[in-house]
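# Could you work out the structure for the sequence below:
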Amino acid sequence: MKTAHLKKWVALATIYLLDFTFIFAQGGFQLTHFTDEDGLPQNSVKFIISDNAGFIWLSTEDGLVRFDGYQFTTFSKNDLHNSSNRMQAFYRFKHELFCYSADYEPIKIEDGHASITNKPSGWLEQQIDLNVLPKGIFKNNFQDGARYLSDGSINMNYGKKAQFKELYILSQQDSLFRYDNKQFSVFYKSKLIHTFPYTTKADWRFFMLNHKLFSLENSGRVSALSPKIIKTRLKGDILQSTSFKAKKTDIKVLWNICVDNHVILYMDKSFYLATLDTTDHITTKMLFKGFDAAVENICSAYYNKQSGQLFLGSSTKGLFVLKPHLFQTITAQYGENIYGPQIEYQPNKILTTGNRSFDFSALPKISISHGANTPLDFISLAKDHPTGNFWAVRRRWLYLISAKDLHKIAQWQMPISINAIYQDKLDTLWIGTINGNLYTKSPTDTTVHHYIKFPDRITFILRAGPYDLYVGTLKGLFQVNLLSKTSHTIANLESASVRNIFKSSSNEIWVATYGDGFYLLKQSKAIALPLDREQYLRTPHYFIEDDQGFLWIPTNKGLFQVAKSDLLSYVNNINRHNEPPFYFYYDKESGFKTNEFNGGFEPTATQTSNKIWSLSSMNGLVLFNPDKMAPLLPTSGLYLDNIIIDSQQVDRKDLTALSEDFSQLRISVCTPFLGNHKNLQITYALIENGSKDTIFYPLEDKGKITLSRLTYGKYTLIVKKEMALAWIILVL
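Prediction:
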């Protein structure tokens, strides 16, 4: 992908990077549950963190586990050459990440790899420079019976107050807090700075936030702990909880010791992101609701701000990942939820299939009602611009419907069933029938007049200029000259089944077909655009355009977002070497109830006055605001995982060991990506020295490349990743 186009995508993702609680009902999520059946070595996930490259790391009872968003890789004692597979907590020291085994062995994590370090006994205490720590507390799994070193672990069913006489809390700023149920002692680089009294009847719910120590009481009151104890209350979304209002709170603190800029609060099966504002008050924001952390024995948590995903480790049930819904799908309680044409008949009110009216004026609340007088099975709608009313079609009948109370104002009967209607900017109504006849009705005439005949059913009508009318049919796209009243077919679309014709804000004409992909009209010829890797774009339904320069294309297999500039660049360079556009893909994980959108009618989608788009699908109306979407892009690096030559592993950091004579070479690459893996596009090319042709092939099989029995010569292997400008180049 060209750098200019990459910048457009990254800029879009950056604008709304942290906005994962949209204007709709908060808390909706996609739940994914991983166990030992999915690649975990076992089901105790005790601690979770991410490394500098973006990989997620899990501490388990049977190894250190890396998660790239798709698959798990376990680093056992056989890989690390240490003595124990039982892993403990993660710690950061001077921007370096370490995990400790049960035998007190520091394991360094960097760039997606783990390696045992040759650190002497007591190295951790030396790193922190805190001689006040009880001797051996690290070696004894962070506790010695009476004293406890806080590691950020969580227990949903009880606190730690009754278990220990002393609590030690580490800060990433070389500080240590010691609590003995009566007072706090604060140390900095082994020196006692000050002490202050503090008692609490609650379970120990201490946590660090922005290098400051806090305590959460049962009442929901928060204390900032320093020589002067400052009591305050939580702010934000958690105040809306009925339990919090009734002071029947049992708030759990999901504190990750390696994360200092936020904590997660849990109450009433809901998770809240807690951050410190500029006035040192803790503000909460609802993330997810409807997950029972106590039932699932949750003991560890990590919130990834970039993706908006919450990773929850269970002491017995593996890993749970909660992903935010980017779209909201609404369905009616009764009747079919297959939706067809829809129109905004009043501000923020949509009328659609089954005579249902949806009111979006009081979001996030959405109300549903039924119109009393409109036809129940209309197949096409069009706004009547002069009056503000709208046209509706039911078989052979054309109706004018009042936008005020949805009653029928007037009606016309056609000789045969109508399939498409369209009102142009001059207020002329165009009517297409199932046998290819095109009719017109002017705003000043009560009569419908025949205009021209086409060879098959009319599917779509669009006026593109003063004298140009495009008419789509089941067998071809036609351009009509309104002066001469003649038509001709568009080259390359002579037999296409036209689904939709769209004129963009920059006046390009885009055409969606059923089964043949989509096209751009240029100089009276249709130019085919490349399809996505799975070829889902072979059946596009229609186009919508947002204010950021992107087209959105619903299909039978999900929804695509593509930069219009990418498409135009491809068309303008079609006769030269040209990279295909990057299609960003959304499916049910993003909040749809089905991947199958609906089309073949008009309007297929409607934008309300408050900027919400409503898309018709085969199971509900899909709502979203494209200008507030934050696509999770695969922009992280590409890493060489391992190299195996004829069954012998080669040090990935020492490529001088590559033999000039081998029968088989196996190379594995890895990259972290927490989004939909259909958006992860990694390709590779093997180029023989002197060759002018470079053909890149999709990298499948979980990042593995196998080369066997190459003819003698010099080769260059290139692995590249779209959207990341990341490359791996090996000379063989």
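
# make it CA atoms for all contacts and neighbour counts henceforth
OK.

# mind listing the helices for the stretch 551-700 of the chain?
564-572 (DSSP state H, counting those that start in this stretch).

# To clarify, my last question referred to the stretch 101-250 of the chain.
Under DSSP H, counting those that start in this stretch, the stretch 101-250 of the chain gives helices at 123-128, 242-245.

# Give me the contact list for the last one.
It stands for helix 242-245. Applying Cα atoms under 8 Å, 6 or more residues apart in numbering, the external contacts of helix 242-245 come out as 220, 238-239, 249, 268.

# got the buried residues for it?
Phe244 (16 or more other Cα atoms under 10 Å).

# which is the next helix or strand following it?
With elements assigned by DSSP states H and E, the helix or strand that comes after helix 242-245 is strand 252-254.

# Show me what the helix or strand just after that next one is packed up against.
Following strand 252-254 in sequence order, the next helix or strand is strand 263-267 (DSSP H and E). In terms of contacts (3 or more Cα pairs under 8 Å, 6 or more residues apart in numbering; DSSP states H and E), strand 263-267 is packed against strand 252-254, strand 270-276.

# relative to strand 270-276, how tilted is strand 263-267?
Strand 263-267 and strand 270-276 are oriented at 140 degrees to each other (axes from the mean of the first three to the mean of the last three Cα atoms, to 10 degrees).

# residues in contact with strand 263-267?
Contacts of strand 263-267 (Cα under 8 Å, 6+ apart): 207, 209, 249-256, 271-275, 303.

# if we can go back for a sec, using JSON lines, lay out the helices of the stretch 101-250 of the chain together with distance to Leu376.
Shown next, in JSON lines, are the helices of the stretch 101-250 of the chain (distance: least, Cα to Cα, whole Å):
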{"stretch": "helix 123-128", "distance to Leu376": "72"}
{"stretch": "helix 242-245", "distance to Leu376": "41"}
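
# Just the buried subset of the contacts of helix 242-245, written out for PyMOL, thanks.
To isolate the buried subset of the contacts of helix 242-245 in PyMOL, counting by 16+ other Cα under 10 Å, use the following:
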select buried, resi 220+238+249+268
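
# ok, the contacts of helix 242-245 vs Asp51, which is closest?
For those, the residue nearest Asp51 by Cα to Cα is Ile238; the value is 30.1 Å.

# Let's compare: structure for the following, please.
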Amino acid sequence: MFKNLKLIFFLFFIPMHAQNYSSKWYGNGYDNGNGEDLPQNSIKDIIKDKYGFIWVSTKSGLLKYDGRKFLLYKDFDHVFGGDFFGNVDKDSIVVSDGRNERSIIISGRNPAWSKNNNDNNFLIRDNKNRYQRLIKNSLLNDLTVDFYYIRIGSGIYYLNKNGYIEFENKKKLKKENINFKYTEKNLKNIFSYDDYLFIAEPEQRRTVLFHEGKVYYDNTPTLYNDPKTTIYWHQATGQVFILNRGNIYISNWIQHTLVLTHLVKYENIEREFSTSMFYDEEFGKLYMGTLTKGLNILTLSKFYTSQKQIPYTHESVYAALPYSKNSVITEEGFEYYRDKIKTVFPYRLASDSRTLLYDSSHNLLYESSAMIQRRSKKSGFIKKDSLPLSHEIKAIFRSGNENMATGFDEKVIRRFLYFFTDKNFTHIKSKMEFPSAVNIVMSLNDDFLYVGCTDGLYLISVKRNKIERKLADNIAIKNIVKTKDGNFWVTTYGDGFFFLNNNTLFKLPNDRNNYLADAHMILEDHKSNFWISSNNGLFKVAKKKLLSYVKDKKKIVNYYRYTTEHGFLNNEFNGSSTPGANILEDGDFVFPSMEGFVFFNPDEIKTYFPNRDHIFIERASIDSKPIAFKNNLSIEGTYKVADIYIDIPYYYKDIENTYMEAKFEKDMEGEWKFINSDRKYTINKMPPGKYNLLVRFMISEDGTFAYKKVGVEILPRFYETFLFQISVIVLGLIIIVYLIKIRTNFLNKKLKKTNHTLTITKVKLKNESQYQQKLVESISHDITSPLKFISLLSKQLREIDSPSIQKEYFESIYESAEQLYKFTLGLKSYTQLYKESIHIESDEYVLYNLVEEKILIFQNIAKQNGTFIENICDRNLKININRDVMGAILHNLIDNAVKHTVKSEIIISTEIGDSYVEIKIADKGTGMLKEQMDYYADLLQGSDEFKDYGLGLHMVVQLVKKINSQIHFQANIPNGTIVSVSLKSTTIKT
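All right, here's what the predicted structure looks like:
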């Protein structure tokens, strides 16, 4: 404990300062430099052209910087880090090649080799001496030449090695001696303004002034002639810097008086050995180049980050209270100013209190260890005690006339809000219960309060000690701010921020990156601008824009975001504290952050926007090939991707504050798209035509946009040109006419062929009609055979008296008649086979059974002839060929066999092969003549000849053709005929 006290008291004597700049290195691996932006670390000179671009001379070439990227000009391979000269206002900057042999002219934002030898005139010769131009563009001050000259408005000053100075008036063109002798050591302290030349003499603590060849002395000790001062003078920019004890000043000549303005305290200036320097007043950037470490860009800021800077202690801060007109005090006992820190009382450094209040005696009250702690002002806040409460306290609040504290009971989940009788928090007068933690309380009037909880927003009545309404649900309230106009504004945990009016929340738009979804605290300046802290930057917005948005959701709200680019040490601010920020008597705003308290006066903080005329669209990359253009860009139709670069000297990495958008339009149609920090617009494959690329960006915080338009023409490929299209149309018409002619000839030929076919078909139809007529006659003839048999048996029956024979005849007649009856039942379908197209396939059936049916018709006839019919077909063979067709074929073949076979046998069998099945009907009758067999074979192949060999086989051949099968006739040895019908195997199932 004693050691800790010693440390804290020791801090009273430790000087602590606030930092008001951020630093970014560019180079090959030094500090934060990533080595990707600069070719190497040797920086010789820095200058800014009239268009706002920064130019850097290095030992590896010439660089142009637009605030985002360094563009290396590789066409000047003999540039070895020369110095910049020339006239910026006249758009003529000259840089030598490092050997003073050739010069480069930078004009119109682009460098080119100089065609004028006078641009490289670094030497002046007279009868005796050679004078070299004095170059003070370096802090090294390595002046090793005997004779120098300095050219200013009224003439030329010649500096001789003996220490004497001569002046040549440009009107008289005559040298005149000046009664002054300089020392070589003091040449490093020389600089000029307009027609005035200055030399500081630290040994005598005086400053010598030369004007039109006359010398004047100022014996006043100043920083100019301080022995600890280093003077940097850049002839081209006219800037003069004074470096003294880690402080950097910029000098100005105002009403014939030298005036110094402090820029920044930078302790490392001597260690980093800067060789060149440029201050961009417009954007508050200080560029420092070195020969070994690269380029360091300091963003000078009016934001001051105040830190305690105690070793091994974090800088994260939360609640603080105004302590003096320009400082705040924390629970830890530190008093923070914008530029220093003091310790008010010793205290442990590990505390993390989120609420801090003064009581009626101006004692400090805060929550610690679940109790309200009090530090006595009378003791200088050294003495402390805790207030005697029987409840565990989480936070304390004061709003309006009410003094409150939130507490919790470990036995239940619900939270309590306690109301106290006075500012000293000594007695509890009432309490209210809430379903979740209370984060903030804000007074509406003497009776009503807004209570923000983790589950929503409540309206409560103090007088009735009850919750009146729940105004919002499922929103975690972080803070409620009441502005000077009486309006309320609400921040939340992750749900954005709201305008609260008449107990209704109105959602306000987030920034384009949604950082305001987790806004912390809102402070209003005297110009009615809101300053909103967040986890990623500080935002500025005009209150009137937010109120306009509440009335009309179509209104655009533009936020200006401040980040480390503007001088913060860290982008993350802290919230969830009471108070969440403070406004001091001197006008300073104080916000807590992860790196200490950020102080600033809103009137001193600038918003940085590009100049209306400083946007240039003149570079592109077509399929990774860079090109330059003016006003209009032509792209070959064969391209794959085109990038159009938007060059704008805006010296912040992220251009979100400019709200830059681009629209690629044709016929005034197109959609605005945000331009990212790469500052380019990509055109993917588009149809040929003329387009416009319209770019807009914000140039002031009132939302004013500037516009820039360039024409883009995507050239058609050869087959997309108008001439090619006309040629294609003409060729197409010729082809169409030719095709019509070919088609006409083809149709005529086809018509002739069709007429010929119709003629043949007509003949065939006629033959078919005759053929069918003969087939019907054949059917009648085939029916006659069984009828004739029945008639014959009937006649014999009359002549025979034997009852047994009569019975036999009767049975034969009956059986034949019955089979004939069955045959005639199918006669209708039988005849249809010749009138309509038939379905070849049908349901499966057993072939053996069909053969048996046909045998029954002719069995009695065969029996009378002494002929035996045997069916030895496969009993399991199933086929799905149309049953009527197969029945007709078998009927006629068996009929024909019975007619020509007497006292013999007829055998019907089947033979099953790999790809076929044959039905064979073999008889041993009289047989067929070879002439008949050949005739039927020819008939099967399509012969139109018709011979009267019996119509039954004609019908069989016709039906066999219909089912796409084959029939063969061959002689049976020694006598008779074998008829084979071959069926396709796809129709057979066994």
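
# Ile242 of structure 2 pairs with which position in structure 1?
Per TM-score structural alignment, the equivalent position to Ile242 of structure 2 in structure 1 is Leu265.

# Need the three-state assignment for Val441 of structure 2.
strand (DSSP: H, G, I helix; E, B strand; the rest coil).

# Residue in structure 1 paired with it?
Checking TM-score structural alignment: Val441 of structure 2 goes with Ile461.

# Just give me the neighbour total for that match.
Look at Ile461 of structure 1: counted by other Cα atoms under 10 Å, it has 26 neighbours.

# count of residues packed around the residue nearest to it when sequence neighbours are not counted?
Distance criterion Cα to Cα, 6 or more residues apart in numbering; nearest residue to Ile461 of structure 1, sequence neighbours excluded, is Val471 at 4.7 Å. For Val471 of structure 1, the number of neighbouring residues by other Cα under 10 Å comes to 25.

# just the one 3 residues further on next, same as before
Around Leu474 of structure 1 there are 21 other residues, counting by other Cα under 10 Å.

# With Tyr131 of structure 2 instead?
Tyr131 of structure 2 sits with 20 neighbouring residues when counted by other Cα under 10 Å.

# Counterpart of it over in structure 1?
Per TM-score structural alignment, Tyr131 of structure 2 is aligned with Arg147.

# Distance check, its match against Arg86 of structure 1.
As judged by Cα to Cα, to the nearest Å, Arg147 of structure 1 and Arg86 of structure 1 stand 22 Å apart.

# follow-up on the earlier one: now render the contacts of helix 242-245 of structure 1 as JSON lines, adding distance to Lys611 of structure 1.
Listed next are those as JSON lines, based on distance: Cα to Cα, whole Å:
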{"residue": "Gly220", "distance to Lys611 of structure 1": "37"}
{"residue": "Ile238", "distance to Lys611 of structure 1": "28"}
{"residue": "Leu239", "distance to Lys611 of structure 1": "29"}
{"residue": "Thr249", "distance to Lys611 of structure 1": "38"}
{"residue": "Asp268", "distance to Lys611 of structure 1": "33"}
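
# Looking at the contacts of helix 242-245 of structure 1, which is nearest Lys165 of structure 1?
Gly220 (24.4 Å).

# Surely that closest one is in contact with Ile251?
Yes: with contact defined as Cα atoms under 8 Å, Gly220 of structure 1 reaches Ile251; the gap is 7.4 Å.

# shared neighbours of those two, which are they?
Joint contacts of Gly220 of structure 1 and Ile251 (Cα under 8 Å, 6+ apart) do not exist.

# got a list of what the residue lying closest to Phe206 of structure 1 once chain neighbours are set aside touches?
Residue nearest to Phe206 of structure 1 in three dimensions, not counting chain neighbours: Ser215, with 4.5 Å by Cα to Cα, 6+ apart. By Cα under 8 Å, 6+ apart, Ser215 of structure 1 lies in contact with 204-207, 222-225.

# now swap in Val960 of structure 2 and tell me
Val960 of structure 2 neighbours (Cα under 8 Å, 6+ apart): 889, 966-967, 981.

# part of a helix, is it?
Yes: according to three-state DSSP, Val960 of structure 2 belongs to a helix.

# What is the equivalent residue in structure 1 for it?
Using TM-score structural alignment, Val960 of structure 2 sits opposite a gap in structure 1.

# returning to that earlier point: dump the helices and strands packed on strand 263-267 of structure 1 to TSV, plus distance to Ala496 of structure 1.
TSV is the format used below for those (distance: least, Cα to Cα, whole Å):
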stretch	distance to Ala496 of structure 1
strand 252-254	57
strand 270-276	50
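
# what about the ones you listed, which gets the closest to Arg395 of structure 1?
Nearest of these (Cα to Cα): strand 270-276, 49.0 Å.

# so how far is that closest one from its chain's centroid?
20 Å (Cα atoms, centre = their mean, to the nearest Å).

# again, but for stretch 297-313 of structure 1
15 Å.

# Go through it and flag the buried ones.
Neighbour-count burial for stretch 297-313 of structure 1 [16+ other Cα under 10 Å]: 297-303, 306-313.
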